[in-house]
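Engineer: predicted model follows, preceded by the sequence.
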Amino acid sequence: MANIASAGVAPLWRWLGHQLAHPEGGGGVLVGRAMSLANRAPYRLAIGALRPAQRDRVLEIGFGPGAGIAALAECVPGGHVAGIEGSPAMLRLAASRNRGAVAGGQVELREGDFRALPWAGASFDGVLAVNVAYFFDAGGAAASEIRRVLKPGGRAVLYVTDRSTMARWPFAGADTHRTYDAAGLRRLLVEGGFRDADIRVVAHRLPFGVEGLVAVARAA
């Protein structure tokens, strides 16, 4: 009976994994709203590590429902916040949440591919990616694009949940999630063009036994 029950639940976990990778439809909207709650602590850690200045230009990769965009906009009242997202459903949610900042020109949100960012090189003082690197391409193009659009001296901050925690979550299968330990997260950034000496990875203990990793990489 246990095996039958597990078999019945497996498609639900696969559905959730795919929705986290690319939210769509009504289910994607529900998942996106849940992401806003689950990502509160990761965003605090990641934005704290990014330390954006008031006039900085910052970019968020995979902004989901837009909570991080809103937080970044508060940090850079004299600057500019850009974001790129692959899910039209999340773009609509984020645009609604940040309607005033978008209308005022402080925030710019685009739908697109992380592997081909639609901005010129050296455009940003900081780049943020929270719980998104699981969906980066294995060829390293997304990480290389992050390095390309950073100004010299700019910082990229990536937050991921450590592989040891992800292994307990049945929705985070290899068909949807690329998981990391500290060494793997560092390797992703090195392969993207950051110098190893300019990368720092710090582990954090979050509620419910979650191990988080925050990587800060400075562009030479």
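Structural biologist: Sure thing, it's come through.
Engineer: could you use CA atoms for every contact and neighbour count after this?
Structural biologist: Noted.
Engineer: C-terminal to the longest helix along the chain, what's the next element?
Structural biologist: Identified as the longest helix of the chain according to DSSP state H is helix 2-21. The first helix or strand that comes after helix 2-21 along the chain, using DSSP states H and E, is helix 25-38.
Engineer: returning to what we had before: the longest helix of the chain to helix 25-38, inter-axis angle?
Structural biologist: Angle, helix 2-21 to helix 25-38, by axes from the mean of the first three to the mean of the last three Cα atoms, to 10 degrees: 80 degrees.
Engineer: helices or strands up against helix 2-21?
Structural biologist: Helices and strands touching helix 2-21, by 3 or more Cα pairs under 8 Å, 6 or more residues apart in numbering; DSSP states H and E, are helix 25-38.
Engineer: how about the helices in the protein?
Structural biologist: 2-21, 25-38, 40-50, 67-75, 88-97, 99-103, 141-149, 163-166, 182-191.
Engineer: buried ones in the longest helix of the chain?
Structural biologist: Using 16 or more other Cα atoms under 10 Å as the test for burial, helix 2-21 gives 13, 14, 16, 17, 18, 19, 20, 21.
Engineer: gap between the last one and residue 136?
Structural biologist: The one in question is residue 21. 10 Å (Cα to Cα, to the nearest Å).
Engineer: want to compare, so here's the second one:
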Amino acid sequence: MDFEKIAKQLAHPSGAFGIEVALGMNKMNKFISKTTYELLQVSNADRVLEIGPGNGKFIKDILNSGNNIYYTGIDISETMIAEAKKINDNLIKAGYVDLILTDVEKMPFLEEAFNKICTANTIYFWQNPSAVLKEVYRTLTKDGLFVISFRPYIKGQSLDFSEYGFTEYKSEDVEAIIHQTEFKIIEKREQIESPIEFNGQIHNLTSQYYLLQKNYC
């Protein structure tokens, strides 16, 4: 596939090609998504929000973490919401999954609606990261947990998407954004992922994970 053509779809997959790109994203994001879910420590009766679930292939992994878990996924892509609804049709009908087309800066949820919130590989596309984190803060419970995961920019190692609408962040950039909010970092992890093939090349990527809670100090 053409690298530019793929890159332009990642922020907002659309149409038949967007569906195809999403299948590739599942392979690319399997490690970072599953690690994010593990760190989220989902358990019985949790109310989980995921920002940017793509085609929703991994939603079942969250629900398998316990009993009576209620999951909400939001995305700006109509194509991804439609695909996620197809893949998770039974879970939606059972009342455990809700998928909503919306902007993360203006989420249609009450305050403290969720006690677990996560997002993997979406920060690059946020127009106003501080506004997004403020909205996440509003919808997270007082004792809730927010996990934000991304692949930091490392010269010579990172995939270069900067020309295609991505904002590439170094670790210190993300920490600076977090420190401008009322969140506190309770843990930071870094992982070297298994080799990934993309655009005909093998990449050994690094992913980072920030575990955040509300700061009441």
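Structural biologist: Received it, and whenever you're ready, just let me know what you need. Being a predicted model, the structure only gives us computed values, none of them experimental.
Engineer: quick TM-score on the pair, please.
Structural biologist: Overlay of the two chains. TM-score (TM-score structural alignment, normalised by the length of structure 2): 0.88; 207 aligned residues with a Cα RMSD of 1.9 Å.
Engineer: what is the end-to-end distance of stretch 59-78 of structure 2?
Structural biologist: The separation between the terminal residues of stretch 59-78 of structure 2, taken as Cα to Cα, is 17 Å.
Engineer: give me the contacts around it.
Structural biologist: Here stretch 59-78 of structure 2 makes contact (Cα atoms under 8 Å, 6 or more residues apart in numbering) with 12-14, 34, 37, 42-54, 81, 88, 95-104.
Engineer: rerun that using 7 Å as the cut-off
Structural biologist: Applying Cα atoms under 7 Å, 6 or more residues apart in numbering, the contact partners of stretch 59-78 of structure 2 are 12-14, 37, 42-53, 81, 96-103.
Engineer: now do stretch 94-101 of structure 2
Structural biologist: Residues from elsewhere that reach stretch 94-101 of structure 2 (Cα under 7 Å, 6+ apart): 69-78, 81, 85, 91-92.
Engineer: read off where it ends up in structure 1.
Structural biologist: Taken onto structure 1 by TM-score structural alignment, stretch 94-101 of structure 2 occupies residues 104-111 there.
Engineer: quick check: buried residues in that stretch?
Structural biologist: The neighbour-count check on stretch 104-111 of structure 1 (16+ other Cα under 10 Å) flags 106, 107, 108, 109, 110, 111 as buried.
Engineer: closest to residue 175 of structure 1 out of those residues?
Structural biologist: residue 111 (23.0 Å; Cα to Cα).
Engineer: once you drop chain neighbours, what's closest to that closest one?
Structural biologist: Nearest non-adjacent residue to residue 111 of structure 1, counting by Cα to Cα, 6 or more residues apart in numbering: residue 85, 4.9 Å away.
Engineer: which position in structure 2 pairs with the one you found?
Structural biologist: Per TM-score structural alignment, residue 85 of structure 1 is aligned with residue 75.
Engineer: now tabulate the buried residues of helix 2-21 of structure 1 in CSV and tack on distance to residue 125 of structure 1.
Structural biologist: Formatted as CSV, those follow (distance: Cα to Cα, whole Å):
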residue, distance to residue 125 of structure 1
13, 38
14, 37
16, 34
17, 32
18, 32
19, 31
20, 28
21, 27
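Engineer: from those residues, which two are the most distant?
Structural biologist: For the buried residues of helix 2-21 of structure 1, the farthest-apart pair by Cα to Cα is 13 and 21; their separation is 12.4 Å.
Engineer: distance of the spatially closest residue to residue 153 of structure 1 that is not a sequence neighbour from residue 195 of structure 1?
Structural biologist: What sits nearest to residue 153 of structure 1 in space, not counting adjacent residues and going by Cα to Cα, 6+ apart, is residue 219, at 5.1 Å. From residue 219 of structure 1 across to residue 195 of structure 1, the span is 8 Å (Cα to Cα).
Engineer: so the two - more neighbours on which side?
Structural biologist: The residue with more neighbours, out of residue 219 of structure 1 and residue 195, is residue 219; 22 against 15, by other Cα atoms under 10 Å.
Engineer: need the counterpart of that one in structure 2.
Structural biologist: In structure 2, the residue matched to residue 219 of structure 1 (TM-score structural alignment) is residue 214.
Engineer: surely that match is in contact with residue 183?
Structural biologist: Yes - contact criterion Cα atoms under 7 Å: residue 214 of structure 2 and residue 183 qualify, at 4.8 Å.
Engineer: got a list of what residue 157 of structure 1 touches?
Structural biologist: Applying Cα under 7 Å, 6+ apart to residue 157 of structure 1 gives the contacts 46, 49, 50, 127, 128, 129, 214, 215, 216, 217.
Engineer: what residue of structure 2 takes the place of the fourth one?
Structural biologist: Under the alignment (TM-score structural alignment), residue 127 of structure 1 pairs with residue 117 of structure 2.
Engineer: quick one: contacts for its match?
Structural biologist: 48, 49, 50, 145, 146, 147.
Engineer: Provide the aligned range in structure 2 for stretch 53-62 of structure 1.
Structural biologist: Going by TM-score structural alignment: stretch 53-62 of structure 1 matches residues 43-52.
Engineer: swap that for stretch 28-36 of structure 1, please
Structural biologist: Alignment of stretch 28-36 of structure 1 against structure 2: residues 18-26, by TM-score structural alignment.
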